[in-house]
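# sequence first, then the predicted structure, then my questions.
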Amino acid sequence: MKALHFGAGNIGRGFIGKLLADAGIAVTFADVNETVISALQQRGEYQVKVVGEQCTLEPVSKVTAVNSSSAEVVDCVAESDLVTTAVGPTVLNIIAKTIAQGIEKRLLAGVTQPMNIIACENMVRGTSQLKAEVLKHLPQALHAQTELLIGFVDSAVDRIVPPAEAGESDPLAVTVETFSEWIVDQTQFKGNIPDIKGMECTDNLMAFVERKLFTLNTGHLITAYLGVMAGHETIKDAIEDPAIRADVKAAMQESGEVLIRRYQFDPTAHAAYIEKILGRFANPYLRDEVDRVGRQPIRKLSPQDRLIKPLNGTLEYQLPNSHLIKGIAAAFHYQNDDDPQAVELQAMFKEKGFCDTLAHYSELNSSDEVVKLAEQAYLALK
């Protein structure tokens, strides 16, 4: 079985690519980083440092790489049984054209064996969004055949993979936490579902997508923003600050109540899940900087993302939300001159004020009580 994985960064190599290779699948990474591509081509293997209660080095072998901007990558798409991605939401639309070209070449060559595509991104129904972009680049005459033979499988992914440690010279070095979760929508596959240890199938994906979004992502981001304000450099330092931990846990409990109402999650089991997440944030072997986690605040303030979506859930079910509101307010204190979204957010905030800026990005109404409460929380944090 052949797989093409777009994105040879830390998540690609340390998480999805590793699971595929561990399952005996021949993995080709597609990326634009020539240093990483060359190292993968020359070595055909790398090691992943897995850290938890213990540190272990786990080998990943029989892999190669291709430049994702080359003509060769189209052939790789056409010849693959499985295409996966870990490129980030903004790059997903860019690679859609390449994937479409590969599908077109495959179908015109008369290949009738199904192929499945899974976007492994920090976004809700990312593969469905990728599919919409791919179809724009495919001739209309091939759409019916694509629906028949190409599976676009949505997934939820969860593993903390920090940037390379300072001073690390090996371009393939990667560190990951022990915990990982890759859940896929089994109803969307075409043909047989591949047997990949660590890939779990479900027919109720949204429950797991929102559990991760409302817990790991929400808690991670609020830890980062409150950590920045308190002068902490890392997520570990921030979550070990008792005041921040209390706020983050309370915010996750607020978002958790939405999940319990919406999906009938067991309250005791979900409380244990929250504690597990808090423990992961405090992993002493993971140096995850608050500035990295806090990046792209505009995307994270959008209606379907980790701050506003759980907030809207609390409004839907008339649940407490003061700590989620505090997290949203903290986003407006995040300043990072190296992050275009942070710069844009602060510029609009300066020009239009808190309520109009939050309303613009979150699609809440600027006159809503919850927006005014967020502004009050911002001023209280100040």
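Okay, I see it.
# every contact and neighbour count from this point should use C-alpha atoms.
Will do.
# how close does residue 52 get to residue 178?
5 Å (C-alpha to C-alpha, to the nearest Å).
# swap that for residue 326, sorry
31 Å.
# the more surrounded of the two?
residue 326 (23 against 16; other C-alpha atoms under 10 Å).
# I'd say that one and residue 375 touch.
No. Applying C-alpha atoms under 8 Å, one finds residue 326 not in contact with residue 375, separated by 9.3 Å.
# touching both of these two, which residues are there?
Residues touching both residue 326 and residue 375 (C-alpha atoms under 8 Å, 6 or more residues apart in numbering): there are none.
# ok, residue 179 to residue 88 distance?
Per C-alpha to C-alpha, residue 179 is found 21 Å from residue 88.
# same deal with residue 366?
Taking C-alpha to C-alpha, one finds residue 366 at 30 Å from residue 88.
# again with residue 41
For residue 41, the distance to residue 88 equals 23 Å [C-alpha to C-alpha].
# same question, residue 267
Distance from residue 267 to residue 88, by C-alpha to C-alpha: 32 Å.
# with residue 10 instead?
For residue 10, the distance to residue 88 - C-alpha to C-alpha - is 12 Å.
# also this one, for the comparison:
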Amino acid sequence: MKRLSLQTLPDLAPQVRRPAYDPRATTTGIVHLGVGAFHRAHQAVYLDDLLAGDPQWAIAGASLRRADMRDALAAQDNLFTVAVRSGEGTTLRVVGSLRAIHVAPENPEALLAAMCDPAVRIVSLTVTEKGYCHDPATGDLDPAHPDIAADLTRPRAPTSSPGLLAEALRRRREAGIVPFTVMPCDNLPENGPTVHRIVSQYAALIDGGLARFVENDVAFAGTMVDRIVPATSEADIAEVSAQLGAEDAWPVMTEPFTQWVIEDRFPTGRPDFASVGAEMVADVEPFERMKLRMLNGSHSTLAYLGYLAGYETVSQTMADAHFERLIRGLMTEEVMPTLTVPGADLGAYRDALIRRFNNPALKHRTWQIAMDGSQKLPQRLLGTVRDRLAAGAPVDRLALGVAAWMRYVTGTDEKGTAIDVRDPMADRLKAIGAAAGRDAPRLAAAYLGVEEIFGRDLAEHQGFVRPVTAALAALLDRGAAATVSDYGRVAA
């Protein structure tokens, strides 16, 4: 079978959607840090739609860790397939908006040169929560983070996202080139202001003048992004390639739903995002909070409990009526009362999420969602917890999600089998679990004492400590399925 490429585009299966433009005729206007499955199924698709009418906004991507994505797509002229799966079947489209992929550890200079191109007016990011090298509990830069410590020893050749942004902005300022707008597309609360603060704090460690420039003269456009994108399996690659009529080394799988809400803060120019379905707003924070708390908070809760109960995917977990009732109750009773979103129907959004979670064609693994929980919990669950506690309201279902994370990161499942916990703090969390043993009060107190996750307030608030400890005791004694059954009965 021939490989997907510009040359083989005309030979693809007739039902496959192709770029409505010549990718070779586009120019790069956006550099994107963190080219992964989500970016390729989300932002790259919007830009693919847009390039047909405005060819100056192609993407130069960058990997901050590995070369595997670059190596997979280089032989395909950076084309790739987006497979949209639903209960009605799978549709394929080939995306051509990605013009190049740089690998920061191999050649940071080439990436910085791309970021300093005057034609580049936006640098966007999907580096995951941990890629910002910050303290999730405070939202501030962690100067002791290994990537930051390394960059500070070689600030002209950085490889972290804060280091790359600061150095590129320094070079543009020195050359008299207007700064690009920074557009984070990760699940951070107030991601625009948060990343602005992180980069400013990093710059301050390099040069006071640069810090003032970042603080006063660089725009940071906050966003809310939403599309479920499972990891691509070998079976997915084989299936897509067969339907495509050409070999695609790394397609992406996703759902029909997609959403992109963007703060309109682009003083040096931007594409017409609204023309391809993005929502341009003055303040993205209410939408971001809605998504983080309702979708991502529910997803994490499902991931930990579902994995412990033996379910491999989200849809399998949701097929258990007790889990669906739990998640509906979590959103309705504990999350929605903390949200005010202009123009949004929270009940309709909840119902849409329930339908999306139930999509059997989208095999989103609970283990994948469970990754990096120490970075995700503060944004996805603990902000809601704090708002509920401040209102004197119960947090039973939220506490169950947190307790499930605690049970998961001990590193051993309900059958005594080791869990492959992927988390920046995995070793420390496993050691805490080993030291505390299966004594729920002791184990809960030990995990709540991790200030980088819980701060100091939650470990001392009995309105949180009590339900977390009770939920953890139930999970240890009875297991996830039986515990969820009890909680599900009281769900709305």
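Everything's here; your move. The shown structure was predicted, so the numbers you read here are calculated from the model rather than taken from an experiment.
# got a TM-score for the pair?
Put the two chains on top of each other and the TM-score (TM-score structural alignment, normalised by the length of structure 1) is 0.89; 375 aligned residues with a C-alpha RMSD of 2.4 Å.
# so residue 10 and residue 88 of structure 1 - more neighbours on which side?
Between residue 10 of structure 1 and residue 88, counting by other C-alpha under 10 Å, residue 10 is the more crowded of the two (23 against 15).
# show me what contacts residue 257 of structure 1?
Residues near residue 257 of structure 1 by C-alpha under 8 Å, 6+ apart: 314, 319.
# and it, what helix or strand is that in?
helix 242-263 (DSSP states H and E).
# and for residue 50 of structure 1?
Assigned by DSSP H and E, residue 50 of structure 1 belongs to strand 45-51.
# tell me the helices and strands packed up against that strand.
Helices and strands touching strand 45-51 of structure 1, by 3 or more C-alpha pairs under 8 Å, 6 or more residues apart in numbering; DSSP states H and E, are strand 55-61, strand 174-177.
# quick one, helices of the stretch 51-200 of structure 1?
Ranges of helices in the stretch 51-200 of structure 1, per DSSP state H, counting those that start in this stretch, are 72-79, 89-108, 126-137, 143-149.
# and of these, who's closest to residue 335 of structure 1?
Ranking the helices of the stretch 51-200 of structure 1 by proximity to residue 335 of structure 1 (C-alpha to C-alpha) places helix 89-108 first, at 20.9 Å.
# and the closest one, how far out from the chain's middle?
Helix 89-108 of structure 1 sits 20 Å away from the centroid of its parent chain (C-alpha atoms, centre = their mean, to the nearest Å).
# for that helix, buried residues please.
Buried residues in helix 89-108 of structure 1, counted by 16 or more other C-alpha atoms under 10 Å: 89, 92-93, 95-107.
# can you check stretch 128-146 of structure 1 too?
For stretch 128-146 of structure 1, a neighbour-count test (16+ other C-alpha under 10 Å) marks 128-131, 133-135, 138, 146 as buried.
# with distance to residue 284 of structure 1 added, can I get the residues you listed in CSV?
CSV is the format used below for the buried residues of stretch 128-146 of structure 1 (distance: C-alpha to C-alpha, whole Å):
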residue, distance to residue 284 of structure 1
128, 36
129, 36
130, 36
131, 39
133, 40
134, 41
135, 44
138, 47
146, 46
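# any idea which of these is closest to residue 358 of structure 1?
residue 129 (24.6 Å).
# the closest one pairs with which position in structure 2?
Using TM-score structural alignment, the partner of residue 129 of structure 1 in structure 2 is residue 194.
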